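Chemist: Prediction below, plus the sequence it came from.
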Amino acid sequence: MDVSEPAHLLRAYRKLIPDWEVLQHKGAAGRVAIIGGCLEYTGAPYLAAMSATRAGADLAYIFCEASAAMPLKAYAPDLIVIPTYTSGAADDQSRNLLQSANASDAISRFDSWLPRLHAVCFGPGLGRDPSVLAIVQELMVRALKQPVPMVIDADALFLLTNLAATLAERRNRFMAPATASGASAPVVVTPNAVEMRRLLQSFDCQSPGEWLRNILIPGDTVLEKGQYDRIHTLVDLNLEYAKSVSTVSCTEHGSPRRCGGQGDILSGILVTSLAWMRFQSERASALVAAFGASTLTRRASRLAFAAKYRAMTATDVLEEVGPAFRAFENNSEK
């Protein structure tokens, strides 16, 4: 059977979901983190982290800008919110001192938590503050050097160009015979159409497949969001170009209402799905995780639209994540 067939991918995704009998302690279903959130954008990291827990992660952390911490803590006591960095100083004279102490503290705090995490997601609600982006870029460098699956979404996509050297180093580590089976974990990039075009232009590539083959390593994935999500996975660097990238479309019908926040919910479900890969005895695929997350997000959106019609918001979709998963686990696609 073709591994890219939707029915096969959904059966594989069902196997990825931890069975109840193995969930014997807190954290067994995943400890995940969202890195994002600023004064202007607190909803995005909340939706991503809560959808991660609604999908089944036991613990969801948010590493955010300090001014976002209290609103996020007030939204949901279920989340662990860690104020990690601050935005730039108000005047140039104090900016360098603030950035130095700010960056050092943020990196130290993130480094202390990173070994405990099963998957991380960078980007929801990150914003465009230059000092924040500089710090988060360094946090991404730290994560890329660890065996932790990573989702790169939203404003974190802007940092990929700056991470070209780190991505090249990661690729070289993978290709070296002594480390080919080493510590790399999959990276899943989740651009919308505009972000995809910008990403291709910045790396001078013509297609998502070319970008994957030139920049990333086997197992890495691009989840290209659109009317139908297109999921591209790099299979093998040694295959000829036409066969080195596997592409599958998720044609599951979602909601015709395109309210903000649905992409954040997808990121949360996806980061939990990637965390589950850490618990599999067999090697699981980021393609399976991405396809399952896309499908379940669309089903939750469809349920929310059926209930609320034009009044549907992302929080309504969030409420349907659990029912969508339950229906999926109980039907014939097992």
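Modeler: All right, it came through fine. Numbers count the residues shown, from 1 in each chain.

Chemist: C-alpha from now on. contacts and neighbour counts both.
Modeler: Will do.

Chemist: what about residue 36, distance to residue 56?
Modeler: Shown here: residue 36 relative to residue 56, a distance of 21 Å by C-alpha to C-alpha, to the nearest Å.

Chemist: Which one of the two is surrounded by more residues?
Modeler: Neighbour tally, residue 36 and residue 56, criterion other C-alpha atoms under 10 Å: the higher count belongs to residue 36, 31 against 20.

Chemist: Check it against this one:
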Amino acid sequence: MPPLPTPTPKELLMRVRKFIPPLLETMHKGQQGRVAVIGGSEDYTGAPFFSANASALMGADMSHVICEPQAAQVIKAYSPNIMVHPYMRQSHHREKGTDTAEEISTKIEEMLDRLHAIVIGPGLGRDSLMQDTAKLIIEAAKKKGMPFVVDADGLFLVQNHPSVVQNYTHAILTPNKAEFERLCKTMKIEPSHGDETEVCSRLAKAFGGVTIIQKGSKDYISNGKHTMVCDLKGGLKRSGGQGDTLTGCLVTFLAWKKAYQDRLWKHDNSLSDSELIALSAFGASAMTRNCSRLAYEKKGRALQAFDLSLEVGQAFKNLFESEDPKL
């Protein structure tokens, strides 16, 4: 029997549309998504904001940032639309004899029951207390069966402690080229042996079915069994922070996955859990690339990460509200 044809980008985007919840009068606050970005240190305040802001602009009802107090005041000044919680601690800001990773994570774990999905890593930094706390939060999310995205210095945590995501198929890792190569080294995979599709699949398989989005000129998406490529046109400027739009869009799709599975509106319930995760990854990749293209057309070399945020609404219309997706 010949293999089934690979779905086109338009066909994949039409499948993504199936689990985007409609805006209905019967829905109440929070049902369109409650998400949180966990990160944000005194040196890195932009990344968690860009991620949470993208989730809000995508349509999540409630977007939180859980960060270090030194970052919280700055992020609160960026926007009143993001709820900011100064619960994380860097080692040099901890109270003597208190503020252990266990104490800090307990307060954050109490919030997880009110959330649908989380991002771990934007602006997290590599401070040992921040890293240890993030590890405990991931373990708590796994116990609850919660989907999560790991990015930036969250990937440094995975690089050093791969068991934290091993075999957890509701986790999505979003490495850039350098981060991907470091993860390959951790899992004893040679990134130059095979094409990008094969290597991405091998890495996902080595992690036991974790979904990988390998970012680059094309985005390779794999869970070890199925691999997709998102090669929609993006912008040519590679400024820092564009990946935060990806994580914000992605965590919103993961929240919508929960709404779909809870049958909050009438639908055919034809998408499996693994399909929903894969389509979330593809949808977020397509959103980010479309935002990048739109922003680059306006700003050219002057493009910065915030310019992608300004295009989230238009990119969503292009891909998911037009009769024919505008790629």
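Modeler: Structure received. Just so it is clear, the model here is predicted, and its values are computed rather than measured.

Chemist: Now do the helices in the stretch 51-200 of structure 2.
Modeler: 69-78, 101-112, 128-143, 153-160, 177-186, 196-206 (DSSP state H, counting those that start in this stretch).

Chemist: Would you format those helices as TSV with mean neighbour count and distance to residue 313 of structure 2 included?
Modeler: As requested, those are arranged in TSV below (neighbours: other C-alpha atoms under 10 Å; distance: least, C-alpha to C-alpha, whole Å):
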stretch	mean neighbour count	distance to residue 313 of structure 2
helix 69-78	18	19
helix 101-112	16	27
helix 128-143	20	29
helix 153-160	20	27
helix 177-186	17	28
helix 196-206	21	30
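
Chemist: Residue 317 of structure 2: which of these is closest?
Modeler: Closest approach to residue 317 of structure 2 among the helices of the stretch 51-200 of structure 2 is made by helix 69-78 (25.3 Å; C-alpha to C-alpha).

Chemist: Quick one: distance of the closest one to the chain centre.
Modeler: 21 Å (C-alpha atoms, centre = their mean, to the nearest Å).

Chemist: residue range for it in structure 1?
Modeler: With TM-score structural alignment applied, helix 69-78 of structure 2 matches the range 66-75 in structure 1.

Chemist: Contacts for the matching stretch next, please.
Modeler: Stretch 66-75 of structure 1 is contacted from outside by 37-39, 41-42, 46, 79-86, using C-alpha atoms under 8 Å, 6 or more residues apart in numbering.

Chemist: That stretch vs structure 2, average distance?
Modeler: Superposing on structure 2 and averaging over aligned pairs (mean C-alpha distance after the TM-score superposition for structure 1), stretch 66-75 of structure 1 comes out at 0.7 Å.

Chemist: who wins for most neighbours among the contacts of stretch 66-75 of structure 1?
Modeler: With neighbours taken as other C-alpha under 10 Å, the top of the contacts of stretch 66-75 of structure 1 is residue 46, carrying 31 neighbours.

Chemist: Trace that one over to structure 2, please.
Modeler: With TM-score structural alignment as the criterion, residue 46 of structure 1 matches residue 49.

Chemist: Report the distance from the strand or helix carrying its match to the chain centre.
Modeler: According to DSSP states H and E, residue 49 of structure 2 maps onto helix 46-58. Here helix 46-58 of structure 2 is found 10 Å from its chain centre; the criterion is C-alpha atoms, centre = their mean.

Chemist: cool, stretch 156-172 of structure 2 as well?
Modeler: Here stretch 156-172 of structure 2 is found 14 Å from its chain centre; the criterion is C-alpha atoms, centre = their mean.

Chemist: Pull out the buried positions in that stretch.
Modeler: 156-159, 162, 164-172 (16 or more other C-alpha atoms under 10 Å).

Chemist: dump the residue contacts of whatever residue of structure 1 lines up with residue 311 of structure 2.
Modeler: Aligned counterpart of residue 311 of structure 2 in structure 1: residue 320 (TM-score structural alignment). Residues near residue 320 of structure 1 by C-alpha under 8 Å, 6+ apart: 300-301, 303-304.

Chemist: Go through those and flag which are in helices.
Modeler: Within the contacts of residue 320 of structure 1, residues falling in helices by DSSP state H are 300-301, 303-304.

Chemist: Most neighbours among the residues you listed, please name it.
Modeler: Going by other C-alpha under 10 Å, residue 301 tops these with 30 neighbours.

Chemist: Next up, the contacts around the residue in structure 2 that that residue lines up against.
Modeler: Aligned counterpart of residue 301 of structure 1 in structure 2: residue 292 (TM-score structural alignment). Taking C-alpha under 8 Å, 6+ apart, we find residue 292 of structure 2 in contact with 234-235, 242, 308.

Chemist: of the buried residues of stretch 156-172 of structure 2, closest to residue 23 of structure 2?
Modeler: Ranked by distance to residue 23 of structure 2 (C-alpha to C-alpha), the buried residues of stretch 156-172 of structure 2 are led by residue 170 at 25.9 Å.

Chemist: ok, and the closest non-adjacent residue to the residue in structure 2 that residue 148 of structure 1 lines up against?
Modeler: Residue 148 of structure 1 maps onto residue 146 in structure 2 when the alignment is built from TM-score structural alignment. Leaving aside its chain neighbours, residue 146 of structure 2 sits nearest to residue 117 (6.1 Å; criterion: C-alpha to C-alpha, 6 or more residues apart in numbering).

Chemist: So what's the residue count around the one you found?
Modeler: Residue 117 of structure 2: 28 neighbours (other C-alpha under 10 Å).

Chemist: which residues does it contact?
Modeler: With C-alpha under 8 Å, 6+ apart, residue 117 of structure 2 has these contacts: 34-36, 146-148, 251-252, 254-255.

Chemist: all helices of the stretch 201-334 of structure 1, in order?
Modeler: 208-215, 241-244, 262-277, 286-308, 314-330.

Chemist: out of those, nearest to residue 62 of structure 1?
Modeler: Comparing these by C-alpha to C-alpha, helix 262-277 comes nearest, at 11.4 Å.

Chemist: residues in structure 2 aligned with the closest one?
Modeler: The alignment places helix 262-277 of structure 1 over residues 242-257 of structure 2 (TM-score structural alignment).

Chemist: closest to residue 131 of structure 2 among the contacts of residue 292 of structure 2?
Modeler: Looking across the contacts of residue 292 of structure 2 and measuring by C-alpha to C-alpha, the closest to residue 131 of structure 2 is residue 242, at 22.7 Å.

Chemist: what does stretch 52-59 of structure 1 contact?
Modeler: 26-32, 60, 79-80, 265, 268-272, 318, 321-322, 325.

Chemist: What remains of the residues you listed if I keep only buried residues?
Modeler: Applying 16+ other C-alpha under 10 Å to the contacts of stretch 52-59 of structure 1 flags 27-32, 60, 79-80, 265, 268-272, 318, 321-322, 325 as buried.
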